[in-house]
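Colleague: Kindly return the folded structure for what I paste below:
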Amino acid sequence: MSHVRNLLGEINALIGHGLSYTSASKAWDVYEGYLFSLVVSTAGSLGATVYYEDVDGTNVKDLVFRTSPGQIFSRVQPYTHAIVQFGHAPALEVHLGVQVQGGSRVLHECDVLVLPAEEAALSRRMSMAPRGGKCLLAIECKYYVSSQLGIGAARNFEGAITDLKPQMNLFVSNTGAPNVVKYLSARKRGYEREVVPSNVDTVGYTRAKIREAFKEFLSKHAPSIVI
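Modeller: Model prediction:
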């Protein structure tokens, strides 16, 4: 329970909105929300305008987050995504727990996903999953309380990213495992371990990788914007 409370406190500090999570929520679900909040708050700290919408494009203050994989166009609940706008650059969206289409046309879940708003709008209009190759950043989130991070999680991530081919990828966990580090490093995948609110260094490293994704996007679409 204390794990969840700590994560909820940090999410509230970072984005300051009403949340659908409670103290009874699963720690791994709230951890995904924590990484979502890191992406959003990093964008804001770099000068982006950030606000929140539901699937119908209505501005919202109370945020409703998925706790199981779903389609970006789903209207089962008014799920929330963030809009991120850097000056005159094309808008971006940040989503939690959405399915994305790989080159094989197989669907993969992305715990936290950053993609162009144009691609997200097309997906909602056509009722189809966004295309992995169009996505800016895909983050896999792993949170363990009583068990250990296993190599299987890294292998699953590698398989999904190989099929999706987003512009950048990142595997984030609250624990560390040497074999996972070796596996992902050999495949040149982004990886940050022991990322929890109390670990200022690893949170800073994660923010730096998120900044790189935004920086890469702006270099192509609005090179005059400096972040």
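
Colleague: all contacts plus neighbour counts: C-alpha atoms, from now on.
Modeller: Will do.

Colleague: in which helix or strand would I find residue 83?
Modeller: Mapping residue 83 onto the secondary structure by DSSP states H and E places it in strand 81-85.

Colleague: Okay, buried residues for that strand please.
Modeller: By 16 or more other CA atoms under 10 Å, the buried positions in strand 81-85 come out as 81, 82, 83, 84, 85.

Colleague: Tell me which helix or strand comes right after that strand.
Modeller: strand 92-101.

Colleague: Show me the contact partners of that following strand.
Modeller: 32-33, 36, 39-40, 65-72, 80-85, 107-118, 120, 129-132, 164 (CA atoms under 8 Å, 6 or more residues apart in numbering).

Colleague: circling back to that earlier point, which strands or helices does the strand holding residue 83 pack on?
Modeller: Under the contact definition 3 or more CA pairs under 8 Å, 6 or more residues apart in numbering; DSSP states H and E, strand 81-85 sits against helix 27-45, strand 49-53, strand 92-101.

Colleague: Kindly calculate the angle that that strand makes with helix 27-45.
Modeller: 20 degrees (axes from the mean of the first three to the mean of the last three CA atoms, to 10 degrees).

Colleague: returning to that earlier point: quick one, which of the helices and strands packed on strand 81-85 is packed in tightest?
Modeller: The densest packing among the helices and strands packed on strand 81-85, expressed as mean neighbour count by mean count of other CA atoms under 10 Å, is seen in strand 92-101 with a mean of 24.

Colleague: Kindly calculate the angle that it makes with strand 81-85.
Modeller: Computed with the same axes, to 10 degrees, the direction of strand 92-101 lies at 130 degrees from that of strand 81-85.

Colleague: Now the second one, please; I'll put the structures next to each other:
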Amino acid sequence: MITDVQNALNTILGNVACLKNAKGAGRIFELFVMTGVAKAIKTGGYDVWLKRSDGSRIYPANTLRDFIQRGGGPAGIPAMASGASNASCIAFQKDGSKQVWEMWNGVQFEGRSKALHEFDVAVIPFETAEALRNWEGGRPRGRPRIAIECKDVATSGSIDEIRTLVARLYDVTILDCHAWHLGLTQPSLVIYPGILGSWHYSSASFYEENTRCCNVFARKTGFAKGAVAMTGYHLIRPYAFITSAGAQAATLFTEVADWINKKMI
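Modeller: Okay, here's the model as predicted:
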């Protein structure tokens, strides 16, 4: 899978990127999914580029073309002041749109309960990431537009895995009715730091918020019987047997890229 990740990064950059990945098969699986989706977006005509942790763009002509995966445990968006040697991300923008998005690996989000929740791959507005970079770094409060859970394990996925993802999504979802007890100004936003815009206003129900977000569960192996029973109601997209040589991975990447093209400005 490292070869697939390297090839995807090279395609996005337009030159040979220097991949510095974290140790562990599970970590490279996360990058495999992340870069596979990003490559599919680029193939679909989006402008896609690699970014250093200080927010600067990595250009093909740069001498240093390091793409760094976060090591250690999950954390927030690193501060710009800490330099460019922390976790890299992938940015993308649709032709004709003013909205830029950033795709991150292993970022924690703060839920309504104040608990911290990691999403293996998450897409957030550029403005949210940039505000955190310009401060002291930190964790977004609220829900990402795209959340992908990745599991590189030999056993079949259990219903508890789905329950856990549902619980994370529940806690990070900010609805209109939450503004008063969270001390937020009304109408509340779906993610903080945020900007005022049609998508960034919070929804009236969890189901409505689920419909305008892309929630994915990607597994290297399959799901146990009954494990996907909850996915339809909560609008979680389950993908099994995601491997380097399998057609299922191409389906995952293409379908998420198609969702982005249809749903994201």
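
Colleague: that older thread, tell me the residues of the second structure aligned with the strand holding residue 83 of the first structure.
Modeller: The aligned range for strand 81-85 of the first structure in the second structure is 89-93, by TM-score structural alignment.

Colleague: cool, stretch 97-113 of the first structure as well?
Modeller: Alignment note (TM-score structural alignment): stretch 97-113 of the first structure is matched to residues 106-122 of the second structure.

Colleague: how about residue 67 of the second structure, what's its match in the first structure?
Modeller: Taking TM-score structural alignment for the superposition, residue 67 of the second structure sits opposite residue 63 in the first structure.

Colleague: mind listing the strands for the second structure?
Modeller: Residue ranges of the strands in the second structure, as given by DSSP state E, are 18-20, 47-51, 66-68, 89-93, 100-110, 116-125, 141-142, 146-151, 191-192, 214-219, 236-239.

Colleague: From residue 154 of the second structure, how far off is the residue in the second structure sticking out farthest from the centre?
Modeller: If you look at how far each residue of the second structure sits from its centre, by CA atoms, centre = their mean, the farthest one is residue 180, at 28.3 Å. In this structure, residue 180 of the second structure and residue 154 of the second structure are separated by 45 Å, where distance is defined by CA to CA, to the nearest Å.

Colleague: sorry, back to before: turn the helices and strands packed on strand 81-85 of the first structure into JSON lines, including distance to residue 178 of the first structure.
Modeller: Rendered in JSON lines, the data for those read as follows (distance: least, CA to CA, whole Å):
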{"stretch": "helix 27-45", "distance to residue 178 of the first structure": "21"}
{"stretch": "strand 49-53", "distance to residue 178 of the first structure": "37"}
{"stretch": "strand 92-101", "distance to residue 178 of the first structure": "27"}
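
Colleague: returning to what we had before: who touches the match of strand 81-85 of the first structure?
Modeller: Contacts of stretch 89-93 of the second structure from elsewhere in the structure, counted by CA under 8 Å, 6+ apart, are 38, 46-53, 67, 99-105, 126.

Colleague: longest single helix anywhere in the first structure?
Modeller: helix 200-221 (DSSP state H).

Colleague: That helix packs against which elements?
Modeller: Contacting helix 200-221 of the first structure under the criterion 3+ CA pairs under 8 Å, 6+ apart are the following elements: helix 27-45, strand 191-192.

Colleague: let's go with 7 Å and repeat that
Modeller: Using 3 or more CA pairs under 7 Å, 6 or more residues apart in numbering; DSSP states H and E as the contact definition, the elements that helix 200-221 of the first structure packs against are helix 27-45.

Colleague: now stretch 210-225 of the first structure: how far from the chain's centre is it?
Modeller: 17 Å (CA atoms, centre = their mean, to the nearest Å).

Colleague: quick one: contacts of it?
Modeller: Among residues not part of stretch 210-225 of the first structure, those counted as contacts by CA atoms under 7 Å, 6 or more residues apart in numbering are 39, 89, 136, 137, 168, 227.

Colleague: try 6 Å this time
Modeller: Residues from elsewhere that reach stretch 210-225 of the first structure (CA atoms under 6 Å, 6 or more residues apart in numbering): residue 89.

Colleague: ok, back up a step: tell me which residues in the match of stretch 97-113 of the first structure are buried?
Modeller: Within stretch 106-122 of the second structure, the residues that qualify as buried are 106-112, 116-122, counting by 16+ other CA under 10 Å.

Colleague: Same question for stretch 17-30 of the first structure.
Modeller: Along stretch 17-30 of the first structure, these residues count as buried under the neighbour rule (16+ other CA under 10 Å): 19, 21, 27, 28, 29, 30.

Colleague: isn't the first one right next to residue 63, touching?
Modeller: Yes. Proximity of residue 19 of the first structure to residue 63 meets the contact threshold set by CA atoms under 6 Å, at 5.0 Å.

Colleague: Spit out the contact partners of the closest residue to residue 249 of the second structure other than its chain neighbours.
Modeller: Taking CA to CA, 6 or more residues apart in numbering as the measure, residue 249 of the second structure lies nearest to residue 242, with 4.9 Å between them; neighbours along the chain are not counted. Contacts for residue 242 of the second structure (CA under 6 Å, 6+ apart) come out as 219, 220, 248, 249.

Colleague: And for the residue most central in space within the second structure, nearest residue in space, chain neighbours not counted?
Modeller: Averaging the C-alpha coordinates of the second structure gives a centre point, and the residue nearest to it by CA atoms, centre = their mean is residue 122 (1.4 Å). Using CA to CA, 6+ apart and skipping residues adjacent in sequence, the residue nearest residue 122 of the second structure is residue 147, 4.7 Å away.

Colleague: For the one you found, grab the count of nearby residues.
Modeller: As a burial measure, the neighbour count of residue 147 of the second structure was computed by other CA atoms under 10 Å and equals 24.
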